[in-house]
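J.: Predicted model and sequence follow; I will ask about them next.
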Amino acid sequence: MRTRAAFGRVGYMAGALALSLGLLGGCSAPSVSTQTGGPAVAPAQDRDALEAQIAEVTQALRALGPGVDPDEAARAARIAVLKPLDWAREWQVVDAPLVHNVKVVNGFREKGVCQDWADAMEIALHAEGFRTLDIHRAIANARNIKLEHATVIVTADGQPWDSGLILDPWRIGQGRLYTARVGEDDRYSWESREAVRAWTREWKARALAQQG
């Protein structure tokens, strides 16, 4: 039998969820479902599908440039497809992305917003010490009222960040990887993290000057 406190907590979550879904415009999934309990890690029968996705991502990484080492592309693809499923289990991600965001914001989960996925992906890829692939960070919605979205982008060594491949395990939900070339993403307009940080510094400097 649920206590009044338990019912209050459920009501609080429902209210927070409704408010957040109404306000959050960035860091948003293509569609939002409030259903819970989906698998955070693919069952055994889906291993073939995962291997097929790894092969697709490997090919997409190799297509970034003739100098990309095939072994490095394969290693990066395997990390990008499989590691987020481990993080989803570790972070107890069983909901649609926005629903899980609400849980994090309200203290019911520790991690799982887009920034967490991007940080973990960046760390995992950098740990491989790739020589023919560069790891970049990008941000969307930094200059408008929508919430920011963060991702990792991989390019061939020495190539500009906006020529790269987006590796976004947040967008679809539960650690399932979304990939696209930067110029082919029809949902987000990306900026390099460096450009966003420079803009933020300038904005703060102007604000301080106006106060003075």
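T.: That came in fine, so what should we check first? Numbering: from 1, shown residues only.
J.: When you work out contacts or count neighbours from here on, use the C-alpha atoms and nothing else.
T.: Will do.
J.: And the helices in this structure?
T.: With DSSP state H as the criterion, the chain has helices at 4-23, 47-62, 70-90, 97-105, 114-126, 193-211.
J.: residues in contact with Arg62?
T.: 68-70, 73 (CA atoms under 8 Å, 6 or more residues apart in numbering).
J.: repeat that with 7 Å
T.: Shown in contact with Arg62 (CA atoms under 7 Å, 6 or more residues apart in numbering): 68, 70, 73.
J.: Now for the first one, how many residues are close by?
T.: Going back to what we said before, that points to Val68. 19 (other CA atoms under 10 Å).
J.: From Glu122, how far off is it?
T.: Look at Val68 and Glu122: by CA to CA, to the nearest Å, they are 18 Å apart.
J.: put this beside the first:
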Amino acid sequence: MFRDFFKLLLLSFLLTSCSVKPVPVKDSEVERLAVLLEGLDESIDLQTAKQVSQDLFLQTARLTKEFELVSPPWLHNTLVNAGMRDKGLCYHWSDALYLAMKEKAYDDFAFHPAGAHIGEFWREHNVLVITAKGKPFDSGIVVDPWRDSGRLYFARVKEDREYSWVERKDRCVADEKKEKK
């Protein structure tokens, strides 16, 4: 009985001490991402790039609350897999961002679900990649709110040293079918 009480106490501590509050959006980070987005193609104006950047940061904050995020990511995944949280796995983040950005219908941008280590249970990771419309996938920018527990990570696809990304066209089709239902 004491052992069960101790486990419950430890679990309660982990759940309350590791809760993540949405990170306040810093203008400098919004600007930094906007500059990267603008640099995807000469036809993209800075104002549109800033709007896309701001939308990504706001969606990340919204999802942090919605998913009742705890840190680090592996702990949150454990809670989801144990049924103690409904969502918050990396593909939940990438799907939600993909659908939100597709809904905004930005004419200059294309949004691509992407993954690394596909099919490897402990290593698979999913993100959203943004390209200029009509440009190749590997010219894009990775946006990943899962990796740093609700803090939006972004980098050029080719500069992400942790992962080698591939486009997940299968996820686009699946997500668009879900969206229509």
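T.: Structure received. Quick caveat: nothing in here was measured; it's all calculated off a predicted structure.
J.: TM-score them against each other, please.
T.: Superposed pair, TM-score by TM-score structural alignment, normalised by the length of structure 2: 0.82. Supporting alignment: 171 aligned residues with a CA RMSD of 2.9 Å.
J.: ok so, going back, out of the helices of structure 1, deepest packed?
T.: When those are scored by mean count of other CA atoms under 10 Å, the highest mean neighbour count falls to helix 97-105 (a mean of 22).
J.: how close does the residue nearest to Ala16 of structure 1 when sequence neighbours are not counted sit to Gly164 of structure 1?
T.: Leaving aside its chain neighbours, Ala16 of structure 1 sits nearest to Val102 (7.1 Å; criterion: CA to CA, 6 or more residues apart in numbering). Going from Val102 of structure 1 to Gly164 of structure 1 by CA to CA gives 30 Å.
J.: returning to what we had before: could you dump the helices of structure 1 into TSV with distance to Pro160 of structure 1 added?
T.: Listed next are the helices of structure 1 as TSV, based on distance: least, CA to CA, whole Å:
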stretch	distance to Pro160 of structure 1
helix 4-23	34
helix 47-62	14
helix 70-90	18
helix 97-105	29
helix 114-126	17
helix 193-211	13
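J.: To Tyr178 of structure 1, which of those lies closest?
T.: Distance to Tyr178 of structure 1, taken as CA to CA, is lowest for helix 70-90 among the helices of structure 1, at 9.1 Å.
J.: Over in structure 2, find the residue span that closest one aligns onto.
T.: The alignment of helix 70-90 of structure 1 onto structure 2 (TM-score structural alignment) covers residues 46-66.
J.: Average separation of the matching stretch from the aligned part of structure 1, please.
T.: Superposing on structure 1 and averaging over aligned pairs (mean CA distance after the TM-score superposition for structure 1), stretch 46-66 of structure 2 comes out at 1.4 Å.
J.: now what about that stretch, what contacts it?
T.: With CA under 7 Å, 6+ apart, stretch 46-66 of structure 2 has contacts from 22-23, 25, 30-31, 33-34, 37-38, 97, 145, 150, 152.
J.: Which residue, other than its chain neighbours, is closest to Val196 of structure 1?
T.: Ala142 (6.8 Å).
J.: and the one you found, what pairs with it in structure 2?
T.: Looking across to structure 2 (by TM-score structural alignment), Ala142 of structure 1 lines up with Ile118.
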